[in-house]
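Undergrad: A structural model of the following input is requested.
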Amino acid sequence: MDSNLPLLYLSVLIVLLLVSGWFIVRQVVRTRRIEKTLSQLQKRVRGKDATAKDFYELGGLLLDKKLYSQAVVQLQKALKSKDLKEEENKALVYNALGYAYAAQEQYDLAIRQYKDALSLQPEYVTALNNLGFAYEKKNLDAQALDAYEAVLKYDSKNKVAKKRSESLRKRLPIASS
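TA: I've put the predicted structure just below:
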């Protein structure tokens, strides 16, 4: 038994090193892929042939990297792009722009963007949820509750809206009567 113990420890150590090595390699490959995509999009955007989709994708990558002010610039360019015609696509861009503003704690601007998204696509659940969040951050609890209840009207199983609306109902005496 005593002679097998060091072998067991060594085996466990090797397995742990292999597993952690696999996770590290996977993360490095993922990061490289993202950086390559980012670089390609930045080149396209610098050129004259960039599309609204290019600006939107670049803005999304910048949001993922938490570069919110840079993302705002790219998302605004996407909205101004002449090839952005479909209402659904515009709503996606407005929602992403609202998210970028909310991440910078510019809730008034975020609310405006979410409302623009909802004017194009009234049943856009993600924008409604985000609108509720922004209202909460502005301490506009009644409006936040309305937004979350609208989410539940379109998606009755939405966990975020259920949780937030229950919390807001407890805080708002008018809502419970």
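Undergrad: Could you use CA atoms for every contact and neighbour count after this?
TA: OK.
Undergrad: Now do residue 75 against residue 150, distance only.
TA: 26 Å (Cα to Cα, to the nearest Å).
Undergrad: Compare those two (neighbour count), which wins?
TA: A count of neighbours by other Cα atoms under 10 Å puts residue 75 above the other of residue 75 and residue 150, at 30 against 20.
Undergrad: chain center to the helix or strand harbouring that one: distance?
TA: In the assignment (DSSP states H and E), residue 75 maps to helix 68-80. Offset of helix 68-80 from its chain centre (Cα atoms, centre = their mean, to the nearest Å): 15 Å.
Undergrad: What are the buried residues along that helix?
TA: Neighbour counts over helix 68-80 (16 or more other Cα atoms under 10 Å) mark 68, 69, 71, 72, 74, 75, 76, 77, 78, 79 as buried.
Undergrad: Would you mind checking which of those is nearest to residue 43?
TA: Nearest to residue 43 among the buried residues of helix 68-80: residue 74, at 13.1 Å, using Cα to Cα.
Undergrad: close enough to count as contact, the closest one and residue 51?
TA: No - the pair residue 74 / residue 51 is not scored as a contact, 11.1 Å apart, by Cα atoms under 8 Å.
Undergrad: ok, residue 132 - contacts?
TA: 143, 144, 145, 146, 147, 148 (Cα atoms under 8 Å, 6 or more residues apart in numbering).
Undergrad: what's the answer for residue 137, then?
TA: residue 107.
Undergrad: how about 10 Å then?
TA: 102, 105, 106, 107, 108, 131, 144 (Cα atoms under 10 Å, 6 or more residues apart in numbering).
Undergrad: Keep only those of the residues you listed that are in helices.
TA: Among the contacts of residue 137, the members falling in helices (DSSP state H) are 102, 107, 108, 131, 144.
Undergrad: all strands for this protein, in order.
TA: Counting by DSSP state E, one finds no strands in the chain.
Undergrad: Alongside the first, I'd like the structure of this one:
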Amino acid sequence: MPTIYLISLVTFLFPICLLITIELYKLCRQFFIINNILKRQDKENINSYESLQLAQIYLKQKKWISSIIILESNINQENKIIEQFYNCIGFCYCQIKHYNLSQYYYLQAIKKQPIYLSALHNLAKLYEILNDYKNTTDIYIKILKIDNKNKKAKQKLIMLNTKKYNRDSRI
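TA: All right, here's what the predicted structure looks like:
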């Protein structure tokens, strides 16, 4: 009987310990990255990749304003991943429900990189939040023109067409 109890206890606790270990590893890794970037002597020379990495850590911690400050301070600098900065800023503003600013930054990301799927998906989600189904449909059609195997865009278009049919049938 104690053997069965111990086996069931280990079977139950092992996955929990594994999940806790993975989360601790992620936290330590984030702390290590933040610590390395912030303890530098030349804080002025943080490159755009490190800034984006730091901002993404703050995003995971839901520190939207800190992330926005880091990203916006690096927008004016010359960098090759500016569309990712714009997309992250748009995401932050969307999370704090500043939808106009969010839309502006998503459109800036798409303007810099017209085939940037992440920004297109985020903009479509934003239009869906705003109940702007025409623009949402247009964005998903644009995504499918870029990547015709995009399952998420196909599913959303089907859902939007169903919603449109349901709205039209009530009239």
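Undergrad: for the first structure, which helix is longest?
TA: helix 4-46.
Undergrad: and it, what does it pack onto?
TA: Applying 3 or more Cα pairs under 10 Å, 6 or more residues apart in numbering; DSSP states H and E, one finds that helix 4-46 of the first structure makes contact with helix 52-64.
Undergrad: Give the aligned range of the helix it packs on in the second structure.
TA: Alignment note (TM-score structural alignment): helix 52-64 of the first structure is matched to residues 48-60 of the second structure.
Undergrad: ok, and for that stretch, which residues are buried?
TA: Neighbour-count burial for stretch 48-60 of the second structure [16+ other Cα under 10 Å]: 48, 51, 52, 54, 55, 56, 57, 58, 59.
Undergrad: just stretch 128-139 of the first structure next, same as before
TA: 128, 129, 130, 131, 132, 133, 134, 135, 136, 137, 138.
Undergrad: which residues in the second structure does that stretch match up with?
TA: Taking TM-score structural alignment, stretch 128-139 of the first structure hits residues 120-131 over in the second structure.
Undergrad: Let me see the contact set for the closest residue in space to residue 54 of the second structure that isn't next to it in sequence.
TA: Nearest residue to residue 54 of the second structure, sequence neighbours excluded (Cα to Cα, 6 or more residues apart in numbering): residue 34, at 6.5 Å. Neighbouring residues of residue 34 of the second structure by Cα under 10 Å, 6+ apart: 28, 50, 53, 54, 55, 57, 58.
Undergrad: Next, find the distance separating residue 34 of the second structure from residue 106 of the second structure.
TA: 26 Å.
Undergrad: now swap in residue 137 of the second structure and tell me
TA: From residue 137 of the second structure to residue 106 of the second structure the distance is 16 Å (Cα to Cα).
Undergrad: For the two, work out which one has more neighbours and name it.
TA: The residue with more neighbours, out of residue 137 of the second structure and residue 106, is residue 106; 30 against 20, by other Cα under 10 Å.
Undergrad: how near is that one to residue 164 of the second structure?
TA: Residue 106 of the second structure is 25 Å from residue 164 of the second structure, by Cα to Cα.
Undergrad: and what of residue 121 of the second structure?
TA: Residue 121 of the second structure sits 20 Å away from residue 164 of the second structure, taking Cα to Cα as the criterion.
Undergrad: cool, residue 17 of the second structure as well?
TA: 47 Å.
Undergrad: so residue 55 of the first structure sits right up against residue 70, yeah?
TA: No - the pair residue 55 of the first structure / residue 70 is not scored as a contact, 11.0 Å apart, by Cα atoms under 10 Å.
Undergrad: And for residue 107 of the second structure, the neighbour number?
TA: When neighbours are counted by other Cα under 10 Å, residue 107 of the second structure comes out with 20.
Undergrad: do the same with residue 16 of the first structure
TA: Neighbours of residue 16 of the first structure using other Cα under 10 Å come to 12.
Undergrad: just residue 118 of the first structure next, same as before
TA: 22.
Undergrad: try the one 3 residues further on
TA: Using other Cα under 10 Å, residue 121 of the first structure has 17 other residues around it.
Undergrad: tell me the contacts of it?
TA: 87, 88, 89, 90, 91, 92, 115, 127.
Undergrad: quick one: buried residues of stretch 143-157 of the first structure?
TA: For stretch 143-157 of the first structure, by 16+ other Cα under 10 Å, it's 143, 144, 145, 146, 147, 148, 149, 150, 151, 152.
Undergrad: The fourth one and residue 83 of the first structure, how far apart?
TA: Spelled out, that is residue 146 of the first structure. 34 Å.
Undergrad: Could you do the last one as well?
TA: Taken as Cα to Cα, the spacing of residue 152 of the first structure relative to residue 83 of the first structure amounts to 33 Å.
Undergrad: that older thread, can you pick out the most distant pair from the contacts of residue 132 of the first structure?
TA: 143 and 148 (8.7 Å).
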